[in-house]
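Asks: Quick one, what's the 3D model for this:
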Amino acid sequence: MTTQSRIALITGANRGLGKAAALRLAADGTDLIITYRSHAEEAEAVVAEATALGRTAVALRLDAGEVGTFDAFAGEVGRVLKESWDRDTFDHLVNNAGVGIGAPFAEMAVEDFDALMNVHFRGVYFLTQKLLPLIADGGRIINLSTGLTRFVGVGYSAYAAMKGAIEVLTRYQAKELGARGIRVNTVAPGPIATDFAGGVMRDNEQVRAVMADQAALGRVGEPDDISGVISVMLAEQTGWITAQRVEASGGTLL
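Replies: Here you go, the predicted structure:
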């Protein structure tokens, strides 16, 4: 009997942490549905890489901050599940899509606050809700948070507050979805060298040096540091873990 491949849906996987997670899971033998808001060519490149690893992969457009589009998106997910896998469900949801907007508390604009809220909390809340009928019993949900919910970086009050809400939401989801065997956990990266927030952690050597000095492991994280954690949290061996916050920050600001 042929073993059914696992399928993971990863939001915002055309670049950065989402891309790294997608390709790590593909290497692990997991098929993919990835989303992108713009830069379709990047998403198709990720699909091509996953396909080269022997996996089935599909890219769908999604604006993670536009709740009004989620019904249609769920319909698209149902369609590609049937067409590409002859299935009605997928196994893992990774809520990764994000936007980087920073400002001191006294200067945060309402429109920027709302943009953060729509993507990082409201969007995660209602997208997961819409996709619940398509998530297989016994599946996994990973919500991405940030080390900034534990330590403070000036200018990130709104962003970190949204992620703090995600960490509380994770525990409630774990409790309410546990009857279906769905495990829900948070992965909280520390400073990671991606293009997030303009790529400052990747490209600014002064910032990198400061953050490396504040980490027990003496460096800034790389996308593969986080993709490995996501892979482990989706593995069968970690099936007894739910409702937990797993920080992957290299020991930043201990």
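
Asks: From now on I want contacts and neighbour counts done on CA atoms only, so please keep to that.
Replies: OK.

Asks: Off-centre distance for the strand or helix carrying N143?
Replies: Assigned by DSSP states H and E, N143 falls within strand 135-144. How far strand 135-144 lies from its chain's middle: 12 Å, per Cα atoms, centre = their mean, to the nearest Å.

Asks: now for it, which elements pack on it?
Replies: The contact analysis (3 or more Cα pairs under 8 Å, 6 or more residues apart in numbering; DSSP states H and E) places strand 135-144 against strand 90-95, helix 157-177, strand 183-189.

Asks: Name the surrounding residues that touch the shortest one.
Replies: Applying Cα atoms under 8 Å, 6 or more residues apart in numbering, the external contacts of strand 90-95 come out as 6-11, 81, 124, 134-144, 234.

Asks: E111: which of the helices and strands packed on strand 135-144 is closest?
Replies: Among these, helix 157-177 comes nearest to E111, with 11.6 Å by Cα to Cα.

Asks: I'd like the structure of this one too, to check against the first:
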Amino acid sequence: MSMTANTTTDTPARPRKIALITGGSRGLGRNAALHLARAGIDVVLTYLNNAEDAAGAVAEIRALGGQAVALQLDTGKTAEFDSFVIRLRDALRTGWGRETLDFLVNNAGIGIHKSFAETTEDDFDLLMNIHLKGVFFLTQRLLPVMNDGGRIVNLSSGLARFSMPGFAAYAAMKGGVEVLTRYLAKELGPRGISVNVVAPGAIETDFGGGAVRDIPEMNRAIAAQTAMGRVGMPDDIGGAIATLLGGETQWITGQRIEISGGMLL
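Replies: Sure thing, here's the model as predicted:
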């Protein structure tokens, strides 16, 4: 009499995807990180100087069942990028047993509200270093760390489409990011890496001193200019970024996706 034994083979769990979000300790970056954590995607976030906020963001992600680490980085200083990549690889080895990322969100940024006539060369250089030069060269340095088939989301602004006094330099940098996104999509396509740009409208955050959030007259005026009849909330942007990274969107690349509630249509 012969007997055949039933054997079971455990299928190894797929490794969790990992996203790097610059400026992920606050604002839209933090909101996107939390949305990704809820979708089962782990996060490396960068912060400029507020380690306490960064630690709070990491704790929130872990409370959602995700894994996260925060690394300090000034995205306006390209000289720091090589050492950052070394620290990033170390953090990936320590936390995940690997040295590569799946997703990159170039989110870190600042706002300067000045008329064209009042904008100084120092203002211009600061905005360019953070919003355009930093995005260009940080992405370049991270290419060896990116997995084939990965995804990149760059942050622009609705101000690259519609014009409001006081944002000439800021919007010019964001326009540059939108052009750069198309070129990245073209050049990284052979690696299966999709690259898109998200352009938020006016959002209730602390960006620009929190004016949209905290000044009722401004909030109402902007809401009156949107098809949806309200200003944006952080979840409107964070949820969209998470969808672009974690959803079935690999065939979308080289696109500008404005998330403004239909502002100034």
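
Asks: circling back to that earlier point, from the contacts of strand 90-95 of the first structure, list the buried ones, please.
Replies: Neighbour counting by 16 or more other Cα atoms under 10 Å classes 6-11, 81, 124, 134-137, 139-144, 234 among those as buried.

Asks: which residues of the second structure fall in helices?
Replies: 27-38, 51-63, 81-96, 121-128, 134-142, 168-188, 211-214, 216-223, 234-246 (DSSP state H).

Asks: Out of these, which is the most enclosed?
Replies: Ranked by mean neighbour count, the helices of the second structure are led by helix 27-38 with a mean of 25 (mean count of other Cα atoms under 10 Å).

Asks: ok, the counterpart of D71 of the first structure in the second structure - contacts?
Replies: Aligned counterpart of D71 of the first structure in the second structure: D82 (TM-score structural alignment). By Cα under 8 Å, 6+ apart, D82 of the second structure lies in contact with R141.

Asks: so how far is I18 of the second structure from D82 of the second structure?
Replies: 20 Å (Cα to Cα, to the nearest Å).

Asks: go on, D214 of the second structure?
Replies: 34 Å.

Asks: what about the aligned residue in the first structure for R14 of the second structure, how many residues close to it?
Replies: By TM-score structural alignment, R14 of the second structure lines up with T3 in the first structure. When counting by other Cα atoms under 10 Å, one arrives at 5 neighbours for T3 of the first structure.

Asks: Please name the residues that touch T3 of the first structure.
Replies: Contacts of T3 of the first structure by Cα under 8 Å, 6+ apart: none found.

Asks: and it, how far is that from A52 of the first structure?
Replies: Noted for T3 of the first structure: a distance of 20 Å to A52 of the first structure, by Cα to Cα.

Asks: now do M162 of the first structure
Replies: Counting by Cα to Cα, the gap from M162 of the first structure to A52 of the first structure is 37 Å.

Asks: just G221 of the first structure next, same as before
Replies: Using Cα to Cα, G221 of the first structure is found at 27 Å from A52 of the first structure.

Asks: before we move on, what about V94 of the first structure?
Replies: In terms of Cα to Cα, V94 of the first structure sits 22 Å off from A52 of the first structure.

Asks: cool, and V152 of the first structure?
Replies: Counting by Cα to Cα - V152 of the first structure and A52 of the first structure are separated by 41 Å.

Asks: R208 of the first structure too?
Replies: Where A52 of the first structure is concerned, R208 of the first structure sits at a distance of 33 Å (Cα to Cα).

Asks: list the contacts for the most centrally placed residue in the first structure?
Replies: The first structure has N96 as the residue nearest its centroid, 2.0 Å off, counting by Cα atoms, centre = their mean. Residues in contact with N96 of the first structure (Cα under 8 Å, 6+ apart) are I10, T11, G12, A13, L17, G18, N143, L144.

Asks: hmm, try it at 6 Å
Replies: Residues in contact with N96 of the first structure (Cα atoms under 6 Å, 6 or more residues apart in numbering) are T11, G12, L144.

Asks: what do you get for T35 of the first structure?
Replies: T11, G12, A13, A59, L60, R61, L62.

Asks: Could you find the closest non-adjacent residue to the last one?
Replies: Put plainly, it is L62 of the first structure. R37 (5.2 Å; Cα to Cα, 6 or more residues apart in numbering).

Asks: next one: the second one
Replies: Leaving aside its sequence neighbours, G12 of the first structure sits nearest to A97 (Cα to Cα, 6+ apart; 4.1 Å).

Asks: And the one you found? What does it align with in the second structure?
Replies: By TM-score structural alignment, A97 of the first structure lines up with A108.

Asks: isn't its match right next to G24, touching?
Replies: No. Shown here, A108 of the second structure and G24 do not form a contact pair, counting by Cα atoms under 6 Å, at 7.4 Å.

Asks: These two: which has the busier surroundings?
Replies: More neighbours surround G24 than the other of A108 of the second structure and G24, with 30 against 27 (other Cα under 10 Å).

Asks: In contact with the more buried one: list those residues for me.
Replies: R30, L45, T46.

Asks: ok, now N154 of the second structure?
Replies: Shown in contact with N154 of the second structure (Cα under 6 Å, 6+ apart): V105, N106, V197.

Asks: Map the last one across to the first structure for me.
Replies: Meaning V197 of the second structure. Under TM-score structural alignment, V197 of the second structure pairs with T186 in the first structure.

Asks: List the residues that contact that match.
Replies: Contacts of T186 of the first structure (Cα under 6 Å, 6+ apart): I142, N143, L144, R245.

Asks: Distance of the corresponding residue of the second structure for the second one relative to G95 of the second structure?
Replies: The pairwise alignment with the second structure assigns N143 of the first structure to N154, based on TM-score structural alignment. Look at N154 of the second structure and G95 of the second structure: by Cα to Cα, they are 25 Å apart.

Asks: quick one: terminal-to-terminal distance for stretch 55-74 of the first structure?
Replies: End to end - Cα to Cα - stretch 55-74 of the first structure spans 22 Å.

Asks: List the buried residues for that stretch?
Replies: Of the residues in stretch 55-74 of the first structure, those buried (16+ other Cα under 10 Å) are 55-65, 67, 70, 73-74.

Asks: I'd say T242 of the first structure and G181 touch.
Replies: No. T242 of the first structure lies out of contact with G181 (Cα under 6 Å); the separation is 9.9 Å.

Asks: the more surrounded of these two?
Replies: T242 (23 against 15).
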